[in-house]
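Engineer: sequence unknown, structure follows:
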């Protein structure tokens, strides 16, 4: 599978989703090979930003307990993966759309990748860059959820049921992401 094909995932149901489905990755494989390494990225970069940029990045940023915050963030990200896989399956079942647990966890693995990668913006000590990266990451994650549901459940472009299920999953995903960010700023 080519990188150019993977970059098309958020923008079309171009068969790459079906190729990923055909590869039949196990849930433990997805967790250990994709989720755990990618989940390290935001806490490590947040720790770096918190200990190196201080209040120049954001007022009150230097006074946080970054070791504690980033450890909790990492553990919460891992928990979120397992909850989101289950939630995707439950939402799609509620909309009478068939998806296997394996495919729901495939979607739960791929959808947050842009948000994980948006943490790379923390290498630049400018708050606006991080905010813009997170906004782009959220947009791409939502697009991945939509295209993933359409492709993995074999729905057409005009299927209102697929859009409704997508909105429910996106709302839950953004709520989970918001809770994670609130936890970071609360400590």
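Structural biologist: Cool, the structure landed. The shown structure was predicted, so the numbers you read here are calculated from the model rather than taken from an experiment. Numbers count the residues shown, from 1 in each chain.
Engineer: C-alpha from now on. contacts and neighbour counts both.
Structural biologist: Fine.
Engineer: And the strands in the protein, which stretches?
Structural biologist: Taking DSSP state E, the chain contains no strands at all.
Engineer: nearest residue to the residue nearest to the spatial centre of it other than its sequence neighbours?
Structural biologist: Closest residue to the average C-alpha location of the chain: residue 112 at 1.3 Å, with CA atoms, centre = their mean. Using CA to CA, 6 or more residues apart in numbering and skipping residues adjacent in sequence, the residue nearest residue 112 is residue 141, 5.7 Å away.
Engineer: Alongside the first one, take a look at this:
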């Protein structure tokens, strides 16, 4: 399973075919892929915001206090875990519309391995300058979308035309879940899980 993380970059079709035909379990996906990769952005973000901070103009760097960054990082991690599960459930639910219903593990594998570039791009949060994170995040997002559009027809066993429509629906659902996560973070700020700034 671990080798698929690296092969998704240079042999994506092989990885998608292996995930479709292989015997994968939800536990293995979470233990070997989802949890380790989902730790990267929150840990990098915690380190970057508490140690380096970000600078606006010629002002001194702004940082988060460790006490405020820790709960934010934990919530970030939990949100990633929940997002994968929710998106996989949506893929599972939509799969019958585009063909036969696929096992949930395949749907989860599709959601997770499509997002590998985005999760690895999270390492950029070690240095939380806006332009660096935007650039690396955009590269990660572009390749993640490419992987999604390549993976859907293979994992779901459908035509490229159906795969395009299916992948577009998954992408739209992912954007909705992103907006919902942002809204939830604003609500959580009202309950004390908000940032406290320092210099």
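Structural biologist: Okay, I see it. If you're wondering where the values come from, they're calculated on a predicted model, not measured in any experiment.
Engineer: what's the TM-score here?
Structural biologist: After superposition, the two chains reach a TM-score of 0.83 (TM-score structural alignment, normalised by the length of structure 1), with 182 aligned residues with a CA RMSD of 2.8 Å.
Engineer: counterpart of the residue nearest to the centre of structure 1 in structure 2?
Structural biologist: In structure 2, the residue paired with residue 112 of structure 1 is residue 115, using TM-score structural alignment.
Engineer: Double-check its match against residue 144; I have them as touching.
Structural biologist: Yes: contact status for residue 115 of structure 2 versus residue 144: in contact at 5.4 Å, counting by CA atoms under 8 Å.
Engineer: In structure 1, which helix is the longest?
Structural biologist: Longest helix in structure 1 by number of residues, with DSSP state H as the criterion: helix 66-94.
Engineer: For structure 1, which segments count as helices?
Structural biologist: Under DSSP H, structure 1 gives helices at 3-7, 16-22, 27-30, 36-52, 66-94, 101-110, 113-118, 127-152, 160-186.
Engineer: Same list, those helices, but as JSON lines with mean neighbour count and distance to residue 58 of structure 1 please.
Structural biologist: Putting those into JSON lines (neighbours: other CA atoms under 10 Å; distance: least, CA to CA, whole Å) gives the following:
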{"stretch": "helix 3-7", "mean neighbour count": "10", "distance to residue 58 of structure 1": "32"}
{"stretch": "helix 16-22", "mean neighbour count": "16", "distance to residue 58 of structure 1": "39"}
{"stretch": "helix 27-30", "mean neighbour count": "14", "distance to residue 58 of structure 1": "35"}
{"stretch": "helix 36-52", "mean neighbour count": "19", "distance to residue 58 of structure 1": "9"}
{"stretch": "helix 66-94", "mean neighbour count": "18", "distance to residue 58 of structure 1": "14"}
{"stretch": "helix 101-110", "mean neighbour count": "22", "distance to residue 58 of structure 1": "30"}
{"stretch": "helix 113-118", "mean neighbour count": "20", "distance to residue 58 of structure 1": "18"}
{"stretch": "helix 127-152", "mean neighbour count": "20", "distance to residue 58 of structure 1": "7"}
{"stretch": "helix 160-186", "mean neighbour count": "16", "distance to residue 58 of structure 1": "11"}
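Engineer: now these as CSV including distance to residue 59 of structure 1?
Structural biologist: CSV is the format used below for the helices of structure 1 (distance: least, CA to CA, whole Å):
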stretch, distance to residue 59 of structure 1
helix 3-7, 36
helix 16-22, 42
helix 27-30, 38
helix 36-52, 11
helix 66-94, 15
helix 101-110, 33
helix 113-118, 21
helix 127-152, 11
helix 160-186, 12
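Engineer: Identify the residues contacting the residue nearest to residue 112 of structure 1.
Structural biologist: With contacts defined as CA atoms under 8 Å, 6 or more residues apart in numbering, residue 141 of structure 1 is in contact with 10, 111, 112, 113, 114, 115.
Engineer: Could you report the distance from the aligned partner of residue 140 of structure 1 in structure 2 to residue 111 of structure 2?
Structural biologist: Matched by TM-score structural alignment, residue 140 of structure 1 corresponds to residue 143 in structure 2. For residue 143 of structure 2, the distance to residue 111 of structure 2 equals 14 Å [CA to CA, to the nearest Å].
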